[in-house]
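Asker: The amino acid sequence is not available; the structure is as follows:
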């Protein structure tokens, strides 16, 4: 699969059954797991920032800088752990010109760097929204180089709302959620590619909705890491600095939130991926509805839990590549965003529900695991430990009990037999919601068990249509 580590740039992330190839290193899956630290730093406009003395912790040294990222990188970047930084900015970053005295008798380095980098912007190159994104990313990278901030740093350019810089105006029918959608799309793919068990949020420079939305976003990222990389917990820590003062005393960079996530969150399932009433986009709406049809079925098998249904669904040749489908929709969102240099405006034609992006990424991650697990008794044990233990701790015991019930009767299975016959009970052969949920999808009169060497294979009987069965179950 391709791992998008920045909005407009690609890094190759190859995942397979035996090896994971990441950042020029090879890890044998299940033997070496190099889980790193992800730092997400929200930036408004550096042109407004003063220089201060910062301190991450009482026993840490003081770093003078015009940005909290520099002391945070010095404190966390040298701790012997792989550290990746994503700088999240708004597409209004280029909406500023002058570098003014910040009231301290001199210009801050952030302001000077921004002003110098701004001179290099060629606005005539902005022919469309993709060009505007590149301008903003290039501007920020120039500022980073000027400040001398180095490391494994990528940039995410998210959509602004209103007129943060005073000249350009940014709008759209659903702009309030587009920022989370774009950021989640980029960072979610990074999480699926690379293992992180620690997420640090640097919120000091975030403006408007950025800090609050990134706080929500971090919970989704932690869930994706729990699903994909079999970590027991993901620690999320949010940092924010003291208010600025004129005393010259060091400003503390405080931990304002910390939590260890060990369960995958399951927010309300959205009605649609696309948010628009524009009839011109009807074909795109139909395509996204098809995507969400598969996503919804997959999430049902995770939510209830239905491990055998998950294996059969994901191993089907008809199952689409959700990441590629999601990428196509995001590209359409860029194409359908209109930029006017004369009016200095950016207008988005439609929105994308961030919950739909999250569930698409979650479903994709689950199916990547499920495709490499055979629908056998041992396969159910494996998928239980890899996925369901992180959804609900009770699921581990429910699935284990169902597996144990079959395992204790293993000697009686010579060829193929219906599970209800093995148990000596009768059934209607019709899916029953209560029984499906209570028995982890293994309703005995719907399951056929076959001897397969030292293992047992399981499948739903041919009379059962998986789509019809899953349609009986509702998501909250």
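Answerer: Okay, I see it. All values reported here derive from a predicted model rather than from experimental measurement. Numbering: from 1, shown residues only.

Asker: Please make it C-alpha for all contacts and neighbour counts, starting now.
Answerer: Will do.

Asker: check contacts around the spatially closest residue to residue 51 that is not a sequence neighbour.
Answerer: Nearest non-adjacent residue to residue 51, counting by CA to CA, 6 or more residues apart in numbering: residue 66, 3.9 Å away. Residues counted as contacts of residue 66 (CA atoms under 8 Å, 6 or more residues apart in numbering) are 49-52, 108-110.

Asker: ok, and here's another one to check against it:
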């Protein structure tokens, strides 16, 4: 069942397209709406806050953002609406026609379907894009696989494929906002999402916020909005500030594990060895009344880690001064960040005394020699931000210094 299914029947002749606006100075904003079956939406007037009322067939009429994104299941073009004295959403019907979908109207009920299986996702994007324009916004469309029996068809998608496609699509939308800077605000409007869509969207939004911090945003905020039934107040129901990179599980690959353990210099070396994140998109394939999807080659958290690996990967390893100023260090978990800052400050305080390449074991008075690191555990590795005294050399580098780590000797520390 659709959550609080509703919306206003708004004629396209009065829908005025709004230009996306920044919500605040230094803030970039992404609006993400989950849309279920627009054919079923009814006419309401939304109370958008501050005494302002706006009519529209979706709660997006209350939103202001730099970029609008609508998330739908690709089953949306096999839906039906109306009947039993309840008219279908005429804007949705006309948007379906304009997208080239087959439209069957009978006894006040409307059913839509793709004219062919080829180009299924294109039909989805054109239908939902046209409908968003009728609501007054220019929106990108992220479509994912569907799961279950919908619109007379059995969809053979999987939860892993749904989440992978959503993460991939949303990250592309964040990249489209331009170079990361300042704050990123992600507003997730779950008013119209069906069954699992709001949950998946909120989970994906938190991961995207984490990736945004790694990429260079100073702060990321995830907020959820909904419209209360009957009164249609558009209200914020959840808000979270994502302050550091998230690790839903211990990472599987060496580069993100370096961030997990607070070893940014190891990350800077290892991230360049990793492949670019794969595209998990799997287009629908029709088999009678069943819709199949090729088996995905990546799990959602593997994809998240692959994007994280490349989100902040530098072209060359940073110098000591660059490490001390690196935004990625600030995006680490609080304890890891403090450890990294402490180690780098200690090294910087003593680095001015050297005029040749020197091992940290010879530079730092407290350093202990450890010729075979991490034989039993990696506590020493973590406690020193990966900069093991016996396996890290500091060299003068112009008016700065370069830290050189023995990757081969210390890489096993990331496997503990």
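Answerer: Yep, that arrived. Small disclaimer: the values here were computed from a predicted structure and weren't measured.

Asker: So which elements touch the helix or strand that contains residue 134 of the second structure?
Answerer: In the assignment (DSSP states H and E), residue 134 of the second structure maps to helix 120-135. Contacting helix 120-135 of the second structure under the criterion 3 or more CA pairs under 8 Å, 6 or more residues apart in numbering; DSSP states H and E are the following elements: helix 90-98, strand 139-144.

Asker: what's the distance between the spatially most central residue of the second structure and residue 137 of the second structure?
Answerer: The centroid of the second structure falls nearest to residue 208 when counting by CA atoms, centre = their mean (2.5 Å). The gap separating residue 208 of the second structure from residue 137 of the second structure is 23 Å, by CA to CA, to the nearest Å.

Asker: What of residue 284 of the second structure?
Answerer: Distance, residue 284 of the second structure to residue 137 of the second structure, using CA to CA: 27 Å.

Asker: Can you classify the equivalent of residue 69 of the first structure over in the second structure by secondary structure?
Answerer: Using TM-score structural alignment, the partner of residue 69 of the first structure in the second structure is residue 60. Three-state assignment for residue 60 of the second structure (DSSP: H, G, I helix; E, B strand; the rest coil): helix.

Asker: and the helices and strands packed on helix 120-135 of the second structure, which is most packed in?
Answerer: Among those, strand 139-144 has the highest mean neighbour count (mean count of other CA atoms under 10 Å), at a mean of 24.

Asker: Superpose on the first structure and give me the mean offset of the very next helix or strand once past it.
Answerer: Next helix or strand after strand 139-144 of the second structure toward the C-terminus (DSSP H and E): strand 147-150. The superposed strand 147-150 of the second structure is, by mean CA distance after the TM-score superposition for the first structure, a mean 1.4 Å from where its aligned residues fall in the first structure.

Asker: ok, and for strand 147-150 of the second structure, which residues are buried?
Answerer: residue 147 (16 or more other CA atoms under 10 Å).

Asker: so where is that strand in the first structure?
Answerer: The aligned range for strand 147-150 of the second structure is 161-164, by TM-score structural alignment.

Asker: could you check the angle helix 90-98 makes with the helix holding residue 134 of the second structure?
Answerer: On the basis of axes from the mean of the first three to the mean of the last three CA atoms, to 10 degrees, helix 120-135 of the second structure is oriented at 140 degrees to helix 90-98.

Asker: Now do stretch 250-268 of the first structure: everything it contacts.
Answerer: If you take CA under 8 Å, 6+ apart as the criterion, stretch 250-268 of the first structure is touched by 52-58, 62, 68, 219-220, 222-224, 226-227, 232-244, 303, 355, 390-392, 475-476.

Asker: re earlier: now the match of strand 147-150 of the second structure, how far from the chain's geometric center?
Answerer: Counting by CA atoms, centre = their mean, to the nearest Å, stretch 161-164 of the first structure is centred 25 Å from the centre of its parent chain.
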